[in-house]
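Trainee: A structural model of the following input is requested.
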Amino acid sequence: MAALQQNADHGASSAARKPGVVTGPGGKTILSSLPPLSLYVHVPWCVRKCPYCDFNSHELKGELPERDYLDALQADLEQALPSVWGRQVISIFIGGGTPSLLSSAGLDRMLAMFRACLNVLPDAEVTLEANPGTAEAGRFIDYAASGVNRMSLGIQSFDDRALKALGRIHDRKQAMAAIEMAQRAVPRVNLDLMFALPGQSLDECERDLRLAMGFGTGHLSLYHLTLEPNTVFAKYPPVVPDDDASAAMQEMIAHATAEQGWERYEVSAYARPGQRCRHNVNYWEFGDYLGIGPGAHGKLSFHDRIVRQARLKNPASWMEKAIRRDGSHIAQDRPVQWKELGFEFMLNALRLKEGVERGSFVERTGQSIFAIAPAIERATAKGLLDPDPTRLQATPLGWAFLNDLLSEFLD
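Mentor: Coordinates of the predicted model:
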């Protein structure tokens, strides 16, 4: 995901001296320190588009245009460099689509490009998403040799009937084999699972979960299937568990993961000690992220503004225009409005179970905490926000009804 702005050297160089904010011309508060920076890279192609997917993914027709894609990716990155010059990159996330369609040589070229152009920390978390249907043991080992140290596998289910209903190209056997391949290749592995699937029972949901926990990986992402607009499932909705059944699944997941020592640290994320996803935590703490590749979104902070940006979604158009190096590959580039910052910050921060320190609101938005004081008072009075004066944190009730809590900050 990405957000860029040109001529940002002043913001990058002047920001790392002292935390907090200072008052600029006309009394406007400005940032005097920049948050951590991550890099998101989008690989848009899939073997087959899943009927529930609303991501920017495109069914591959013919051979993967790997060379053209990497040439365009380099042009995209090089045009973005003035926006992040000198800043350290704490994490890289290669998502899609299906990044595991990339060849070993292609992934190696990509990561070498990042190290050459960016100040990537030696211990940066480098995650690559992979589809079990495209898993190859040798390729996973090569990815690790190139610098990938974390893999995220789109398992979704271990039930062959459910996988077929979801339009996945892998089966239970391939899912289990992919997990073992990933564990041999990298030290950290995440498994993506979905629940409330078409025709799924509570027992079937629990079998999926317990099998996933039994592999010994350090991270689980558990998502409720939703019928998103502009998907096949939205047009031809399958029969899915009702609200009571899906609530029972969520309750079972909460108890079963806690019993096995998993910490639910974010709405959909569960981790063993020391296994939280550093990249995603940076999103939720309102950190910065530069995104490159078709359809990538993101956010960058400067000394006097915070901007959001999006690349063109269509892969062919993005490749054609990125290589021109005239900025035409960027579909959107706008500063976040002053009145939007409070909601945007809380939209992310309140997804974390422990929330964030109140001071981080000032540091990351440049606003006084008084800017959202009325919303804090309303949410606290309703029992949705913890009254702790040092933190911004949902109560258990607020976390269970997060949309209601966030609505307090829309004004």
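Trainee: From here on, just use CA atoms for contacts and neighbour counts.
Mentor: OK.
Trainee: What is the burial count for the spatially closest residue to residue 230 that is not a sequence neighbour?
Mentor: Nearest residue to residue 230, sequence neighbours excluded (CA to CA, 6 or more residues apart in numbering): residue 54, at 7.0 Å. Residues lying near residue 54 (other CA atoms under 10 Å) number 14.
Trainee: quick one more, to check against the first:
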Amino acid sequence: MFKLSPISIYIHIPWCLKKCGYCDFYSYVSKEIIPEKKYIDNLLKDLEKDLLLIEKRKINTIFIGGGTPSLLNKESIKKLIYGIKERAFVSHKAEISIEANPKTLEFQRFVDYKNAGINRFSLGIQTFHTHLLKKIERTYDSQEAINIIKETKKIIHNLNLDLMYGLPNQRLEDALLDLQYAIRYNPSHISWYQFTIEPNTSFYAQKPKLPNDDMIFKILIQGEKLLKKSGYKKYEISSYSKKNYECQHNLNYWNFGDYIGIGCGAHGKITQKNGKMIRTIKNKNINDFLNGNYLSSRNVISQKDKIFEYFMNVFRLYKPVFKKHFREKTNLNEIVIEKSIQKAIQSGFLINKINYWNTTKKGKNFLNLLLEIFLK
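Mentor: So this is what the prediction gives:
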């Protein structure tokens, strides 16, 4: 019988104070009072329907993302966490994370979130330079960002800081100074990723001037040296952590684990005992969702998509990809990807060993080209 592992829950909170010009995540700008109570009630009903698909599998991680989840008050977060634990088998060691915006939090709310069961905070800092924050349309300044880190550190140790490099008109010294600021406050985890402009954003319609590729490469090389020297290990393309503080929720994604997605626009991937994988997508229309119409689509993932999605995730990690893991997570034999593997090896992207594959330095540097082989 196909082996089923523990599962994660992703919860989408769709409201924001302002839609940033580069953001392509699904969100609403909050101009009125948020219908928190009604949304939480519907989130829990949405969860109940998806729990029927997982047959009492243990929940190892919960991630509340958005949007801006920290807009919610303490009663809403408490009701949400307690409601999940009443309905699902949540591990007593579960990592429970919430994303937060420096503009929406105050110290007492941190305490209330922690008391409700949140044990990991992820602060969307992006940069400590006020002039760059303005360029990317964030709603706070550098001092507010610093203050929020100091306050959060008083009550919780498991803290991630989100930072971006390659911002409009950003210099090498700007990017390195961002890392130096972050390191000074000793977070357990730093997510440091390149600023990109996605379709369907206002920045895509009117593109700002970004640093050239040579500058991006210099920032990446020097930034990674600084992070390594400061005790942060790179375990994924854009993730750096202190020992034993890797993000367990994201590791589940990158290891092609299963997850329930609840809330407006949330995606889920749930493997059945027969090995079939179901992709769920929830309704993006907030009014429909609040009226109980949760599901937008539910489909079985094709073999082709399953293979591509598997490698799209596991190749992000800085560790070998074991062939046994491929078989367990996809319910496929590696013979179905033999031609793709050989092409990746011939291109210098992969090394083939008896029990595992490993990406070369070239493979990591040209990850999109490597993934194209498996897409075809």
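Trainee: still on that earlier bit, the residue nearest to residue 230 of the first structure: what's it in contact with?
Mentor: Taking CA atoms under 8 Å, 6 or more residues apart in numbering, we find residue 54 of the first structure in contact with 228, 229, 230, 231.
Trainee: Aligned to residue 300 of the first structure, what sits in the second structure?
Mentor: Residue correspondence to the second structure (TM-score structural alignment): residue 300 of the first structure is matched to residue 270.
Trainee: One more: residue 115 of the first structure?
Mentor: Aligning on TM-score structural alignment places residue 115 of the first structure opposite residue 85 in the second structure.
Trainee: quick check, distance from the host helix or strand of its match to the centre of its chain.
Mentor: Element membership of residue 85 of the second structure, judged by DSSP states H and E, is helix 74-87. Helix 74-87 of the second structure sits 21 Å away from the centroid of its parent chain (CA atoms, centre = their mean, to the nearest Å).
Trainee: tell me what the helix or strand that that helix is followed by is packed against?
Mentor: Moving toward the C-terminus from helix 74-87 of the second structure, the next helix or strand (DSSP H and E) is strand 90-100. Packing partners of strand 90-100 of the second structure (3 or more CA pairs under 8 Å, 6 or more residues apart in numbering; DSSP states H and E): strand 59-66, strand 120-126.
Trainee: can I get the ones you listed in a markdown table with mean neighbour count and distance to residue 89 of the second structure?
Mentor: Below are those laid out as a markdown table (neighbours: other CA atoms under 10 Å; distance: least, CA to CA, whole Å):
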| stretch | mean neighbour count | distance to residue 89 of the second structure |
| --- | --- | --- |
| strand 59-66 | 23 | 6 |
| strand 120-126 | 23 | 20 |
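Trainee: Just send these back as JSON lines, with distance to residue 156 of the second structure too.
Mentor: Converted to JSON lines, those look like this (distance: least, CA to CA, whole Å):
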{"stretch": "strand 59-66", "distance to residue 156 of the second structure": "16"}
{"stretch": "strand 120-126", "distance to residue 156 of the second structure": "7"}
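Trainee: Nearest to residue 292 of the second structure among the ones you listed would be which one?
Mentor: Nearest to residue 292 of the second structure among these is strand 59-66; the distance by CA to CA comes to 19.9 Å.
Trainee: How about residues contacting that closest one?
Mentor: Residues outside strand 59-66 of the second structure that contact it (CA under 8 Å, 6+ apart): 6-15, 25-27, 88-91, 93-99, 248-249.
Trainee: swap in stretch 43-51 of the second structure?
Mentor: 80, 83, 84, 87, 88, 260, 262, 263, 294.
Trainee: Relative to the first structure, which residues correspond to that stretch?
Mentor: With TM-score structural alignment as the criterion, stretch 43-51 of the second structure aligns to 73-81.
Trainee: Now the matching stretch on the second structure. Mean distance?
Mentor: Superposed on the second structure, stretch 73-81 of the first structure shows a mean distance of 1.4 Å to its aligned residues (mean CA distance after the TM-score superposition for the first structure).
Trainee: Now for residue 117 of the first structure: which residues touch it?
Mentor: Shown in contact with residue 117 of the first structure (CA under 8 Å, 6+ apart): 78, 81.
Trainee: With adjacent residues omitted, what lies nearest to residue 341 of the second structure?
Mentor: Counting by CA to CA, 6+ apart, residue 341 of the second structure lies nearest to residue 350, which is 7.6 Å off, once chain neighbours are set aside.
Trainee: can you tell me which residue in the first structure aligns to the one you found?
Mentor: By TM-score structural alignment, residue 350 of the second structure lines up with residue 385.
Trainee: Same check on residue 70 of the second structure?
Mentor: Aligned counterpart of residue 70 of the second structure in the first structure: residue 100 (TM-score structural alignment).
Trainee: quick one: that match and residue 144 of the first structure, what's the gap?
Mentor: From residue 100 of the first structure across to residue 144 of the first structure, the span is 12 Å (CA to CA, to the nearest Å).
Trainee: Compare the two (neighbour count), which wins?
Mentor: The neighbour count for residue 100 of the first structure versus residue 144, taken as other CA under 10 Å, is higher for residue 100 (27 against 22).
Trainee: three-state assignment of residue 4 of the second structure?
Mentor: coil (DSSP: H, G, I helix; E, B strand; the rest coil).
Trainee: okay but it is in contact with residue 274, surely?
Mentor: No: judged on CA atoms under 8 Å, residue 4 of the second structure makes no contact with residue 274 at a distance of 10.0 Å.
Trainee: Compare the two and say which is more crowded by neighbours.
Mentor: Using other CA under 10 Å, the more surrounded residue of residue 4 of the second structure and residue 274 is residue 4, with 19 against 11.
Trainee: Nearest the geometric middle of the first structure, what residue?
Mentor: Nearest to the mean C-alpha position of the first structure, by CA atoms, centre = their mean, lies residue 280 at 5.1 Å.
Trainee: in a helix, that's where that residue is, yeah?
Mentor: Yes: residue state for residue 280 of the first structure (three-state DSSP) corresponds to a helix.
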